[in-house]
Structure formats: C-alpha cells, structure tokens
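> missing the sequence, but the structure's below:
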C-alpha cells in the first residue's frame, strides 16, 4: 500500500502540468509534502518551487486538489501564503494567493498584485487571466484603483 501511495504522489507531480496547458515535466520542491488521499489533496509546504517549462511558481504553500479521476484529474491548483510569485519568460507577477482551475482555464492572482514586463508595471488588487481566450483583467477593491506605469520603447 505504501508503494501505491508513493506512485500516486509521483503521478501527481506529473499531473500538475495543466497549470500551463501542456503535458510536460514538472518539478516541485518543498520542505514538506503531504498526500491526503481521503481529501484528494496533495500539499506542499515550506519554500515551495514549482518549475514547469512555461512558468515557475514560488510560494510558502501549494495545494493541488484532484477529482474522482485521481491525480490526472486536477480540479484546483492553489499557491498561497502571502508571498506568491509566478515568472514566465515575458513577465513576473506577485501577489498573496494564486488559484488555477483547469475546468474553466482561469488563473486568479489576488492580494497586492504586481505584474511587470518589458513595457511596464501594473498594480491591482486582483488579476484574472483567461488562458483559453488570453484575456487579462485587472481590478481593484476597497476604493483602490488599478495603476499602470508604461514605458515607451
């Protein structure tokens, strides 16, 4: 039974790839890894780093929740802990929490969001990226405003 759980844990590591819409190798490192089959969750905690060919994620905690299909049926991928960073080749984004839901292809980054790329920086309370339509929406809450600083090249 222990070997089965270990195999499932490694299968989950390969299944986290939906975060970037492609099946490929994913490497996850953390201080602690807990596989909770009853809750259908894999939890990585402490200095978590998820390396995928299209994105690298750093966070204090990452939880992947999967459905009845097992570890190949990822329902949510959540990075949390107040210091979340997502870096791609073109941009760097930080916030307090990031949630990706493969079912609707939405990536939601919340809490003191800052996105920086070659053309500038945008600050907001929340960023929602629809990976299917490639539309990004920045919003602000609590009377704040979305702020952008853009550089002409």
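Sure, I can see it. Nothing here was measured: the structure is a model prediction, and the numbers come from that model.

> Every contact and neighbour count from this point should use C-alpha atoms.
Noted.

> Give the buried residues for stretch 52-70.
For stretch 52-70, a neighbour-count test (16 or more other C-alpha atoms under 10 Å) marks 52, 55-66, 70 as buried.

> Structure two is appended below for comparative analysis:
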C-alpha cells in the first residue's frame, strides 16, 4: 500500500451537470429572516436541494441579492455533507457562491468517490464543470493495480 501526501490536487466532483440557475429548495426546523440585512438563517436538520446537488447541515445562512429576489450565497456550518451523484464530501463548513456556481468546503474535508477517499483542509468545487481542487495537507491512499481495496 502506498500513501500519497501532497499540498494540493485536482479531481472531479459529481457529474458537472448542476445548474446554478435551478431553483433551490430548503427544508429546516426553524427560519429567522432579517429583511434589513437581506439574510435568512435556517436551523435544525437543514436540507438543501438544487437539481442533483444535496447539502445538509445544522445551520445555513442565506444571503440574498440587493433586490431580495435572488440568492447570492449559502453559508452552511456545524458539520456539512455535500452530495452530487455518487460523490460525497464532508467538512466543518461550506460556502456556496450561487452566482458563480462555486462551493468552498473547509475544515477536515473528507471526499468520498466510490471506494476512494481524499482528506484535506479545503476543497473548492466548480459546479458547471464538476472540477474539484483540494488543498491543505491532502492525504489519500493509492493502491497498486490488482490489489484488493
């Protein structure tokens, strides 16, 4: 068994078919809205769905656009799970820039793709392409071809 350690690496995440323009559905136990600040905070078993993308966390703060009719950002915290297709990632927090279709996960990131796992401190996913970049003490286990996993 070989252990691979590096400062950064790139991989895929999901199938690259997430449409940042698709509606965002949110379910939670509670909702607090700050009209003046243009934010809303969902708490308690928060589940967010956008097309094939699923994000769950104990708390998610939504930042609306200036007119209040669009979502600019989703800030999830308290332990986050992000799922797209067969891929899943866990982290302490995730910031989803909806306008640019980019998610940054940070704090003990663990990416699982089938039987492969990669750990790091930070992962940035570009949803349109499905490209993920991991950085901050990246660790994975590489197995020679033919070796049982």
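Perfect, thanks for sending it. This structure is a prediction, so every number in the text was calculated from the model and none was measured.

> Okay, and residue 83 of the second structure sits in which element?
Element membership of residue 83 of the second structure, judged by DSSP states H and E, is strand 71-84.

> quick one: the residue of the second structure positioned farthest from its centre from residue 118 of the second structure, how far?
Distance to the chain centre peaks in the second structure at residue 146, reaching 31.9 Å (criterion: C-alpha atoms, centre = their mean). According to C-alpha to C-alpha, to the nearest Å, residue 146 of the second structure stands 20 Å off from residue 118 of the second structure.

> Identify the residues contacting stretch 57-75 of the first structure?
For stretch 57-75 of the first structure, the surrounding residues in contact (C-alpha atoms under 8 Å, 6 or more residues apart in numbering) are 8, 11-12, 15-16, 18, 40-51, 76-87, 101-103.

> Swap in 6 Å and give it another go.
By C-alpha atoms under 6 Å, 6 or more residues apart in numbering, the residues outside stretch 57-75 of the first structure that reach it are 12, 15, 40-50, 76-81, 83-86, 101.

> which among those residues end up buried?
Applying 16+ other C-alpha under 10 Å to the contacts of stretch 57-75 of the first structure flags 12, 15, 40-46, 48-50, 76-80, 83-86, 101 as buried.

> residues contacting the aligned partner of residue 28 of the first structure in the second structure?
Residue pairing (TM-score structural alignment): residue 28 of the first structure is matched to residue 26 of the second structure. Contacts for residue 26 of the second structure (C-alpha under 6 Å, 6+ apart) come out as 47-48.

> what's the nearest residue to the counterpart of residue 45 of the first structure in the second structure if we skip its chain neighbours?
Matched by TM-score structural alignment, residue 45 of the first structure corresponds to residue 43 in the second structure. Closest residue to residue 43 of the second structure apart from its sequence neighbours, by C-alpha to C-alpha, 6 or more residues apart in numbering: residue 59 at 4.5 Å.

> Right, I'll leave it there.
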